[in-house]
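In: A structural model of the following input is requested.
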Amino acid sequence: MDIDRPPDIVVVAGGEPVAPALVAVVPASARVVAADSGVDLARTLGWAVDVAVGDFDSVSEAGRSAITAEATDVRVHPMAKDATDLELALGVAAELAPARPAPGRRVLVLGLEGGRPDHALANLLLAAAEPFADLDIELVLAQGRAWVVRDHLAGQLPAGGIVSIVPVHGPATVSVSGVRWPLDRAPLAAGTTRGVSNEATGGPFDLRVHAGAVLCITPRTEETP
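Out: Have a look, this model is predicted:
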């Protein structure tokens, strides 16, 4: 997965507003899936919604009108359900994306935190869950970026930038270069902090996951855009 490759699908959850400058370039061809009040967030970013999903308990009246006028696919669920609106939206993204190894499965997710630590934690783990293993997922966070990595992530990171590699849903084995403290087939036990707070050197960054899955997180600092 290329760090800066544009997304094929955008999933917008109903979190806090996101500054346009913090969102990767989204091509006009990308499909937009909005979860509940993610419809409102998508509209503030100038995106027309292709698929709207959720119980729609928090979307604005303007957002409801936009759903009616713009969305070609509206999927209404009851408020009492066993999945978050983001989980439903990621399910739609999985439907839209072709199976591996075909291209077209790069997914950008934003608005997943919602100002609640329980939502933030659950949604981060959700993005790395097995049902979405065929998606190449990037997450826009209030204070950074993250990628779900099961095989390979490569690109350019600014010198001095923090890079944390956190195993999820079990242990992982990783190799990473382009950082101050490289790793070579290093085992990361579930719950370990060994991969936290590495530092990019400014050269090519390369992360390979030989087993398991990780979240690669680059926190935003005052120096980064």
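
In: use CA for all of it now, contacts and neighbours both
Out: Noted.

In: contact partners of stretch 168-187?
Out: With contact meaning Cα atoms under 8 Å, 6 or more residues apart in numbering, stretch 168-187 is reached by 125, 128-129, 188-191, 198-215.

In: So L124 belongs to a strand, correct?
Out: No: going by DSSP: H, G, I helix; E, B strand; the rest coil, the assignment for L124 is helix, not a strand.

In: now the other sequence, so there's something to compare against:
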Amino acid sequence: MIVRETEPVILIGGASLPEGQVNHALRLARIVIAADGGADAALAHGITPQAVIGDFDSISQSARAAIPETAQFPDPDQDTTDFEKCLGAIAAPLILGLGFCGDRMDHQLAACAALVRHPWQRCILLGSRDLMFLCPPSLNLPLPEGCRVSLFPMGAVEGVSQGLKWPIGGLNLAPDGRIATSNAALGPVHLAVTAPKMLVILPLEMLDITMAALRATIAHWPDAARGSDRA
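Out: Next comes the predicted model:
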């Protein structure tokens, strides 16, 4: 089952949503999909999701009754998280993920791992203060001078940069070795990395810039399982 959309989608998870974040996201995207218990969060904000995906161990019975059965896609697999199920089932130009960061550290770490395991997806996860996404092979970010830029490797990866206070060229980065957090932009930033292993973390205020930059990026990671890019 693949949910195909030609516009960016909002994906709502079950973690708490910062005040005003849903309304902000709705100004940037109109299609809403829920991950399991995220359906309750969507309904609480007056939104009926166009699809609900997950193992359905968190969604309430009242939410299931309020959402058309044809929009419900249960998947009992216990080897993947609800977020992973959604990333594997959505084909869209961009995904804005709300409600996946902040409540439980294990859930947030699982979400980071899911981004790396689904590198073909252009997905931005929103927290209360920051946003996070997997860096494509090459990316141009028109950031303002002084903007905080953190790069966290989820595996062995190298790269080059322009516009960072501390360039990453020549560094061997790894989660158990050298990382590249708490950097800063000198102005517009260019990044190029060797593998789909680098998470980019920026202030939440950079969301509009990040969305435009990811959508403008031509280079992308393929879907290794299918040998193509579905988004």
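
In: Sort out for me which of the contacts of stretch 168-187 of structure 1 are in helices.
Out: Mapping the contacts of stretch 168-187 of structure 1 onto helices (DSSP state H) picks out L125.

In: From the centroid of structure 1, which residue is nearest?
Out: L139 (2.4 Å; Cα atoms, centre = their mean).

In: Show me which strand runs longest in structure 2.
Out: If you go by DSSP state E, structure 2 has its longest strand at strand 180-193.

In: contacting residues around that one?
Out: With Cα under 8 Å, 6+ apart, strand 180-193 of structure 2 has contacts from 135-153, 157-166, 168, 173.

In: Kindly recompute the last result at 10 Å.
Out: Strand 180-193 of structure 2 is touched from outside by 135-153, 157-169, 171, 173-174, 198, 200-202, 219, with contacts defined as Cα atoms under 10 Å, 6 or more residues apart in numbering.

In: try stretch 65-74 of structure 2
Out: Under Cα under 10 Å, 6+ apart, the answer for stretch 65-74 of structure 2 is 1, 3, 33-36, 39-40, 43, 48-57, 60, 64, 82, 85-86, 89.

In: Inside strands: which ones of the contacts of strand 180-193 of structure 2?
Out: 138-141, 148-153, 159-164, 198, 200-202.

In: Buried subset of the contacts of strand 180-193 of structure 2, written for ChimeraX?
Out: In ChimeraX, this line selects whichever of the contacts of strand 180-193 of structure 2 come out buried by 16 or more other Cα atoms under 10 Å:
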select :135,136,137,138,139,140,141,142,143,147,148,149,150,151,152,153,157,158,159,160,161,162,163,164,165,167,168,173,174,198,200,201,202
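
In: Checking the residue of structure 2 positioned farthest from its centre next. Helix, strand or coil?
Out: Relative to the mean C-alpha coordinate of structure 2, counting by Cα atoms, centre = their mean, the farthest residue is A65 (28.5 Å). A65 of structure 2 carries the three-state label helix when classified by three-state DSSP.

In: I'm done for today, thanks for sticking with me.
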